[in-house]
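**Q** Dropping the sequence and predicted coords here.
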Amino acid sequence: MEHRILIVEDDADLGNLVRRYLEVKGFGVTLITDGRTAMQELAIGSYAIAVLDVMLPGADGFVLASQIRQAYPSLPFLFLTARRQQADVLKGLSLGADDYMLKPFDVDELVLRIANILRRSGDREKPSQHYVLGDYHFHPQELSLELNGQRRLLTEKESALLEMLCREPGRLLRRTFVLESLWGSADFFNGRSLDVFIGRLRKLLAGDPRLELEVVRGAGFILHTGA
């Protein structure tokens, strides 16, 4: 089945270059140049993933990401942008982005990152797995974390990371293993991204004091469930 990708990029030359390359790789691609039109397209089309620039005319890519997250919480998206300040990276990830990729970029790496996100998304079609973490109920295939009847939708990467921790409760999950499995490499930039996601999971699990997501500096992470 052909995966459809929505690219939101106001540089027509770059956008068309990426569009043509992704089409050669077997994807269906729609190129949009502004956020307002992108939301209109999402309302009528079915997409597997969105690729967003930050510097867009009118409302920027961060505003667009917030709108996507609210209207289509299960749609994965990544940023492809020249905005490389740490504050920008952290803001993009905090909005729920599954990845944040800097320009200039290697188009083959972009294809690989898209494929990795779509693979994790496809895992949701497998038989449903259910984890009980103290008072929480976690359904990774549904990207769902529930506490006292309140349901929170996770991003693809939040769900994948939490599931890795759930598989080995009370045991050290190696940092390099997480980075290579979910980000593709254990470089510094990906490491900072991982730290952001760990911080987000700690906040999500703060509703049950028996749970602790321990960071073992330089080594990895341990999920303590109090069981």
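**A** Arrived safely.
**Q** For the rest of this, base every contact and every neighbour count on C-alpha atoms.
**A** Will do.
**Q** ok, now how distant is L162 from H137?
**A** 12 Å (CA to CA, to the nearest Å).
**Q** Over to E158?
**A** E158 is 15 Å from H137, by CA to CA.
**Q** Between those two, which has more neighbouring residues?
**A** E158 (20 against 17; other CA atoms under 10 Å).
**Q** does the residue lying closest to D99 once chain neighbours are set aside sit in a helix or strand, and which one?
**A** The shortest distance from D99 to any non-neighbouring residue, by CA to CA, 6 or more residues apart in numbering, is to L78 (4.7 Å). According to DSSP states H and E, L78 maps onto strand 77-81.
**Q** And the contacts of stretch 141-151?
**A** 74, 123-126, 128-129, 135-139, 152-156, 159, 207 (CA atoms under 8 Å, 6 or more residues apart in numbering).
**Q** Just the buried residues of the residues you listed.
**A** With neighbours counted by 16 or more other CA atoms under 10 Å, the contacts of stretch 141-151 contain buried members at 74, 124, 135-139, 153-156, 159.
**Q** what's near enough to touch H137?
**A** H137 touches 130-131, 145-147, counting by CA under 8 Å, 6+ apart.
**Q** ok, and here's another one to check against it:
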Amino acid sequence: MQILLVEDDTRISDFIVKGLQENGYAIQLCPSAEEARLCLEDHSFDLLIIDIMLPGIDGIQLTRLLRYKKNRVPILILSALSDTVDKIQALDAGADDYLVKPFHFQELLARLKALQRRSSYQDFEDNSLSVGNLIFNFDQYTLTQDGRPIELSPREFKLARYLVEHKNKVVTRRQILLAVWGLNFDTNSNVVDVYISYLRTKIDESQQQYIHTVKGIGYMLKG
């Protein structure tokens, strides 16, 4: 497994590089987002570990740029920022997971293995699914409705995908949080309801309501 680490703190990067090499991973280090961007133009990696606080372009901007360019490599964000809003910002930019510093190396290793498994599962999935007049293309990260493209943010698309893959089934808010955000957010958080509202605005038509609220439980996409 080829990993690119984007980290400017030599103490942390030395710790991660040494630990991953001892566990059989091939790892390359870039101390800035700009160096990482150039490296990614010439090399492919199985996974990226990106610090947020970087010189020049920060880790969130780098993540957003990679997703804009349709780079689907799994991304694990490292950060000393632990507030929920910071985690949401990173995940909305297209990151797959978020680990707060300081961390135990075994937790980092477990998260990398989970991302690796998730990526391998996706290789066997169909590249598109349809519900009613909606067509989701997972390779191209696109959604069309009656042939008309609908623009979704990376997090909106991931939420839509989860609902489509569980269509005609009730999913709880907690299930959505775990599957789409990959973190145990405060169960009192309304982030799921907010993003459901975003999706409804974009895909629900007056004659066709796809996303239904199941009071006291969660949501169901009918199709």
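**A** Happy to help now that I have it. All figures in this text were calculated on a predicted structure; none of them were measured in a lab.
**Q** what do we get in structure 1 for K101 of structure 2?
**A** Under the alignment (TM-score structural alignment), K101 of structure 2 maps onto K103 of structure 1.
**Q** Was I right to think that match contacts F79?
**A** No. In this structure K103 of structure 1 lies outside contact range of F79 using CA atoms under 8 Å: 10.0 Å.
**Q** Have a look at those two and say which one is more surrounded.
**A** F79 (25 against 11).
**Q** The more buried one: what's it in contact with?
**A** With CA under 8 Å, 6+ apart, F79 of structure 1 has these contacts: 51-54, 92, 97, 99-101.
**Q** ditto for K101 of structure 2
**A** Going by CA under 8 Å, 6+ apart, the list of residues near K101 of structure 2 reads 78-81.
**Q** Report the buried members of the residues you listed.
**A** 78-79.
**Q** Which pair of the contacts of K101 of structure 2 spans the longest distance?
**A** Farthest apart among the contacts of K101 of structure 2 by CA to CA are L78 and L81. That separation is 8.7 Å.
**Q** residues bridging contact with the two, i.e. touching both?
**A** In contact with both L78 of structure 2 and L81: 100-101, using CA under 8 Å, 6+ apart.
**Q** if I pick F221 of structure 1, what's in contact with it?
**A** Taking CA under 8 Å, 6+ apart, one finds 165, 172-175, 213-215 in contact with F221 of structure 1.
**Q** Which of the residues you listed are still contacts in structure 2?
**A** Retained in structure 2 (both residues aligned by TM-score structural alignment, their matches' CA atoms under 8 Å) from the contacts of F221 of structure 1: 172-175, 213-215.
**Q** Surely A160 of structure 2 touches L199?
**A** Yes. Judged on CA under 8 Å, A160 of structure 2 makes contact with L199 at a distance of 7.4 Å.
**Q** Tell me which residues touch the most centrally placed residue in structure 1, please.
**A** The centroid of structure 1 falls nearest to D98 when counting by CA atoms, centre = their mean (1.7 Å). Residues near D98 of structure 1 by CA under 8 Å, 6+ apart: 76-78, 117, 155-157.
**Q** Scan structure 2 for its longest helix.
**A** Ranked by residue count, the top helix of structure 2 under DSSP state H comes out as helix 105-122.
**Q** Could I get the buried residue list for that helix?
**A** Buried-residue list, helix 105-122 of structure 2, by 16+ other CA under 10 Å: 108, 111-112, 115, 119.
**Q** And stretch 27-40 of structure 1, by the same measure?
**A** Neighbour-count burial for stretch 27-40 of structure 1 [16+ other CA under 10 Å]: 27-35, 38-39.
**Q** again with stretch 183-193 of structure 1
**A** Going by 16+ other CA under 10 Å, stretch 183-193 of structure 1 has these buried residues: 183-184, 186, 190-191, 193.
**Q** Let me have these in CSV, extended by secondary structure.
**A** Output for the buried residues of stretch 183-193 of structure 1, formatted as CSV (DSSP: H, G, I helix; E, B strand; the rest coil):
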residue, secondary structure
W183, helix
G184, coil
A186, coil
N190, helix
G191, helix
S193, helix
